[in-house]
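Participant: quick one: sequence plus predicted model below, questions after.
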Amino acid sequence: MKKAAKLLYTQKIFSARDLPYQPQLTVLVAIFAVLGDRSDTDPIRAKLVRWYWCGVFGELYSSAIESRIAKDLTQVLRWIESGDSEPDTIKDANFAPNRLVRLYTRRSAAYKGLSALLLRDGGCDFLTGFEIDTLKYFEESIDIHHIFPRSWCDKNGIKPELYDSVVNKTPLSSRTNKFISGNAPSIYLSRLQKEAGISEERMDEILRSHIIDPVALRTDNFEDFFQARQKALLNRIEKAMGKSLILDANSLEDTEQFEHEEE
C-alpha cells in the first residue's frame, strides 16, 4: 500500500478526494504485493503509470468493475513480467474531444485526472509563482477555479456549457481566486502583476504552465483561448496515456457544434 501511495503521490494524487477510481487503487496495491521489490525500477514504474492514466481517461473503471479488476491484475502482471501484449485497459482506452468539453464537476474521474496532470506537469500559482503541488503540500487552500470568471462570461454572452467546462478551469489558490474575482482576464492579470511585482514575461510563463495561451487571455478572447486550451489538454491526455486518441466523426461534429453555439 505504501508503494501504491508513493506512485500516486508522484502523479500528484494526494488524498482520497483526488483519487479518480478507488477500485483501480485496489488493483495497483495487489500488483505491488505480487511484484515486491521488483517493482522498484523505472521501466516498471513507467508501465504502471501509463496503465493508470489509461484507466482514468478511458473511464474504464466506471462499470463492470469486478471483471476489470480481475483482467487487469493478470494482464498487467503478465505485461510487466514477460513483455506480453498490452493489457486491455491500455488497448481499449480512448478519450473523445466532446467528452473534454462536457467535464464540469469533480464527480468525474477524468476531471480529477486533468487536475492532477496540471499539477504533475508544473502548473504554478498565478500570484505566488509557486508550483501548485508545493502549495498543496503546505496545506494551502487549492481548488479548481474558472480562468474566465463566470460573471464575466455571463455578461459577455458565453454559454455555461462552455465556461463551466474543465477547459476553462485550472488549479489555483483561494487567495489568487480572490484577485480574479469577476474581472476580465486583462484586468486581473494586470492587478496580479502589480500586486506581486511580476513581470509580463514571467506571468506569461506561469500561464503557459497551465497550458493557457497568454495572448488570448490578455486580450479577453474566450473563443481563441478555449480552442487552443482544448487542443493542448487533449495533447496532454495523449501523452499521459502513451497513445494517440481516436477522433471519430461524431466527436468532431460535437466539438464544432459547441464552437458554433458560442458564436
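Facilitator: Yep, it's here. Numbering: from 1, shown residues only.
Participant: from here on, just use CA atoms for contacts and neighbour counts.
Facilitator: Fine.
Participant: residues in contact with the nearest residue to Glu161 once chain neighbours are set aside?
Facilitator: Spatial nearest neighbour of Glu161, excluding adjacent residues (CA to CA, 6 or more residues apart in numbering): Arg102 at 7.3 Å. Counting by CA atoms under 8 Å, 6 or more residues apart in numbering, Arg102 makes contact with Glu161, Ser165, Val166.
Participant: now the helix or strand where the first one lies, how far from the chain's geometric center?
Facilitator: Taking DSSP states H and E as the criterion, the element that holds Glu161 is helix 160-163. Its chain's C-alpha centre lies 18 Å from the corresponding centre of helix 160-163 when counted by CA atoms, centre = their mean, to the nearest Å.
Participant: buried residues in it?
Facilitator: In terms of neighbour count (16 or more other CA atoms under 10 Å), helix 160-163 has its buried residues at Leu162, Tyr163.
Participant: could you check how far the next helix or strand after it is from the centre of its chain?
Facilitator: Scanning forward in sequence from helix 160-163 by DSSP H and E, the next helix or strand is strand 169-173. Distance, stretch centre to chain centre, for strand 169-173: 11 Å (CA atoms, centre = their mean).
Participant: contacts made by strand 169-173 with the rest, please.
Facilitator: Applying CA under 8 Å, 6+ apart, the set of residues contacting strand 169-173 from outside is 115, 118-119, 123, 125-126, 132, 135, 140-147, 210.
Participant: pull out the buried residues from those.
Facilitator: Among the contacts of strand 169-173, the ones that count as buried by 16+ other CA under 10 Å are 115, 118-119, 123, 125-126, 132, 135, 142, 144-147, 210.
Participant: try it against this one:
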Amino acid sequence: MSKKPSAKPATTNPAQSTTAGLPSRAPEPTVDRIEELAGRILRGDILLPKFQREFVWEKHQILDLLDSIANNYPIGSVLLWRSRELLKSERNIADLEIAKTQSGYPVNYLLDGQQRLSTICGALYWNGSEAESRWNLAYDLRAKAFLHLDTLDDPPLHQIRLNKIIDPSAYFLHVSSLKTLGAPDVDALEAQAKELFDRFKDYKIATVTLHEMSVEAVAPIFERINSRGTPLTIVDLMRAATWSEQFDLIDAIADISDELSNKYFGGIERKAILRSISAAAGGGFSEASIDGLRKHSSGELEAAVKSTKEAYSRAVDFMSTELHIPSDKQIPYVNQVVVLAEVFRLIKHLTPAQLASVRRWFWRTAVAGYFGGWNTGNMGSDQKAVTSFATAQKTEIESVVHDPGAAIWTAQQFRSNTAHSKILILLLAFSKPLDLLTSQSIDTGDALYHGNTKEFHHFFPRDYLKSKGVATRKANVLANFVMLTAASNKRITNRAPSDYLKEVKKELGGNLDKVLARNLITHEAFEAAMQDDYDKFLDERAKGIASAVSSLTGW
C-alpha cells in the first residue's frame, strides 16, 4: 500500500475572536474538488502569502500524494483565511503564473496546504516547457503507478501525461488511441484510464475558511499549524504583511540572530525579537501592537530593526557579564530578554545604580516565575515600567512579583528545560561550586553553555531514597541537587549520606564549611544529612538556596 505524504488536518479554534471573545463568523467547512481548488489558485482567488515557504517536497513525495488521490486515500484538509487584509503574496506556483487579483476584493490566503495544492497545480496544469521539470508527470496504466518523465517527447501510449486531465478531449483522444496497440489488455487499460480521470475530477478534500478575522485573531490559530514539523508563527504572518522589495522581516530578524550567534545567543526566539521590533517602531509587545507594523514604511521598519539589533547586542553583553549567562540555552524565560532589550534600547549607557536595579529585576522576575504567564496586560505594564525607569521617574523596574520563599525549591523537580532548574544552575555557578569529595573547583562552563545537566547529581542518592520508599518525584526536587564531578558521583553511588559524608568530613577537614557554602548547603542541612533525615535536609537546603536568592534580589 502506498503511503501519502504527511499532512495534518487544519486545526481551528472557534473561540478565537475579533470582538467580545467570539469570531464575527464561525469557521466554514466545505468539501471541494481538488481541480477547482487548483484553478482558484491560478485565477488569484486563493493566494500564497509571502510567509509560505518555497516548495520543498522531493519527487517521491509528489508521487506519493498523487498515488493517495488515485487510491482515494485522505490527504488532509486545507485552511484558508478569507480577508480584505492586504498581504504580499506569491505570483507563481509550481512554475505557473498566478492571475492578478482584483484590488479590494476579498481573497483567500492559504494558511495550510501549500505543498499539497502546489503539487496538484503543478501536476494538472504543467505547461510542458522543461523536460527536467518535477511536474513532467505521467501515469503508467499497466504498472498502475505515477512516474516522472525526463523528455518532452510523447511517452508510450500506455503512459498518460497528467496535464491532459484538465482537457477531457485531449485525454480521451489519447485513451481512444490505445486501441492501436492491438494488445490483449487494451480494454483493461481503457478502464484504468477512465477510472484515473474520474478520480482526479471527483476527488474532494475538506476546506476550512476563516472569515474576516483580524490578524490578532488569526495569529494563535496560525501558530498551531504545523508544516513539516516546523510551526508557522506570527513572524511568518507579519512577513507577508510588511514585505516589500526593500524590506523582508524574516531576513531582518535573521540578521539580528546571526549577530547574536557570535555571542552564543542566536537561539533567542524570532517572536521575542519581533516583539522588540514592534516596540522600537512605537508600538508594544503584544500581538495587537505587532499588527501595527504593517502601517510603517520600509524605512521606518529598517530603523526599528537597527535599534533592536543594537539593543539586543547590549542586552546579551549584560547577561553574559553581569548575570554569568553564557548562552541562550540558560535564559530562564525568553520574554525576559524582550523587556531587557527595551531597557537597553531606551538607555544607551546604564549607571552602576541602574545596572544593579536591572540585576535585581532579572532575579526577582525569574525566581517569582513572572514570565511564565506573561499576558497582554503584563506586556503593557512592563513597557510602561521600563519607560519610567529610563526617564528616571523610578529607580527600579517595577513588576508585580512576590518572593516565593524557600518552598519553591522543594516543590519543583529538576529538569533541564524548566526555568527554576536553570535558575538553580545559575545560582550554583554564581557560588563557584567545589567538589564535595575533593574540594576541587568544578568547571561550570560546559554545564551552563550547553544546558548540560550531567554534572548535576542527587545529594541524597536516588537509589538510596528509592530503597527507603521515597517517591521518585520527591527524590528529584531541586533542593536535592548539587554539582559533582563524574568521578565523585561514582564514588558515592547509592550510599546513604551518613556513610559517604563521614568520608567527606574526614577528607575535607577545615575546608568543609567552605565547600558546603559554595554548594549552597547550610550547616543545618549537612547535619540533617548526616542523620539521613531527608525531609529536614530538604527544608534546610531550601533555606540555603533562598538565602542566595535574597542576596541577589534584595528580598
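Facilitator: The structure has been received and is ready for your questions. It should be emphasised that the depicted structure is a prediction, and the values quoted were computed from it without experimental measurement.
Participant: and the TM-score between these chains?
Facilitator: Once superposed, chain against chain, the TM-score is 0.76 (TM-score structural alignment, normalised by the length of the first structure); 237 aligned residues with a CA RMSD of 3.0 Å.
Participant: need the counterpart of the residue nearest to Glu161 of the first structure in the second structure.
Facilitator: Using TM-score structural alignment, the equivalent of Arg102 of the first structure in the second structure is Ala411.
Participant: could you measure from the residue nearest to the spatial centre of the second structure over to Ser257 of the second structure?
Facilitator: Centroid-nearest residue in the second structure, with CA atoms, centre = their mean: Pro231, separated by 5.9 Å. Pro231 of the second structure sits 18 Å away from Ser257 of the second structure, going by CA to CA, to the nearest Å.
Participant: ok, now Asp140 of the second structure?
Facilitator: Distance from Asp140 of the second structure to Ser257 of the second structure, counting by CA to CA: 49 Å.
Participant: which strand in the second structure runs the most residues?
Facilitator: Assignment by DSSP state E gives strand 204-211 as the longest strand of the second structure.
Participant: quick check: it aligns to which part of the first structure?
Facilitator: Under TM-score structural alignment, there's no match for strand 204-211 of the second structure.
Participant: stretch 255-268 of the second structure now?
Facilitator: Using TM-score structural alignment, stretch 255-268 of the second structure pairs with nothing in the first structure.
Participant: and for Gly510 of the second structure, the neighbour number?
Facilitator: Neighbour count for Gly510 of the second structure, taken as other CA atoms under 10 Å: 10.
Participant: in the first structure, what sits opposite it in the alignment?
Facilitator: In the first structure, Gly510 of the second structure lands on Glu201 (TM-score structural alignment).
Participant: element containing that match, please.
Facilitator: helix 200-209.
Participant: so how much does that helix differ from the second structure once superposed?
Facilitator: Helix 200-209 of the first structure, aligned to the second structure and superposed, deviates on average by 2.1 Å (mean CA distance after the TM-score superposition for the first structure).
Participant: now that helix: buried residues?
Facilitator: For helix 200-209 of the first structure, a neighbour-count test (16+ other CA under 10 Å) marks Met203, Asp204, Glu205, Ile206, Leu207, Ser209 as buried.
Participant: turn the residues you listed into JSON lines, including distance to Ser151 of the first structure.
Facilitator: Putting the buried residues of helix 200-209 of the first structure into JSON lines (distance: CA to CA, whole Å) gives the following:
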{"residue": "Met203", "distance to Ser151 of the first structure": "23"}
{"residue": "Asp204", "distance to Ser151 of the first structure": "24"}
{"residue": "Glu205", "distance to Ser151 of the first structure": "26"}
{"residue": "Ile206", "distance to Ser151 of the first structure": "24"}
{"residue": "Leu207", "distance to Ser151 of the first structure": "21"}
{"residue": "Ser209", "distance to Ser151 of the first structure": "25"}
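Participant: what's the closest of these to Ile13 of the first structure?
Facilitator: Ser209 (18.3 Å; CA to CA).
Participant: from Gly182 of the first structure, how far out is the closest one?
Facilitator: Taking CA to CA as the measure, Ser209 of the first structure falls 22 Å from Gly182 of the first structure.
Participant: try Leu135 of the first structure
Facilitator: Remark: distance between Leu135 of the first structure and Gly182 of the first structure (CA to CA) = 24 Å.
Participant: one more: Leu234 of the first structure?
Facilitator: 28 Å.
Participant: what about the biggest helix by length in the first structure, how far off from the second structure?
Facilitator: Using DSSP state H to define each element, the first structure has its longest helix at helix 222-241. On superposition with the second structure, the mean distance recorded for helix 222-241 of the first structure (mean CA distance after the TM-score superposition for the first structure) is 2.2 Å.
Participant: okay, and that helix goes to which residues in the second structure?
Facilitator: Residues 534-553 of the second structure are matched to helix 222-241 of the first structure when aligned by TM-score structural alignment.
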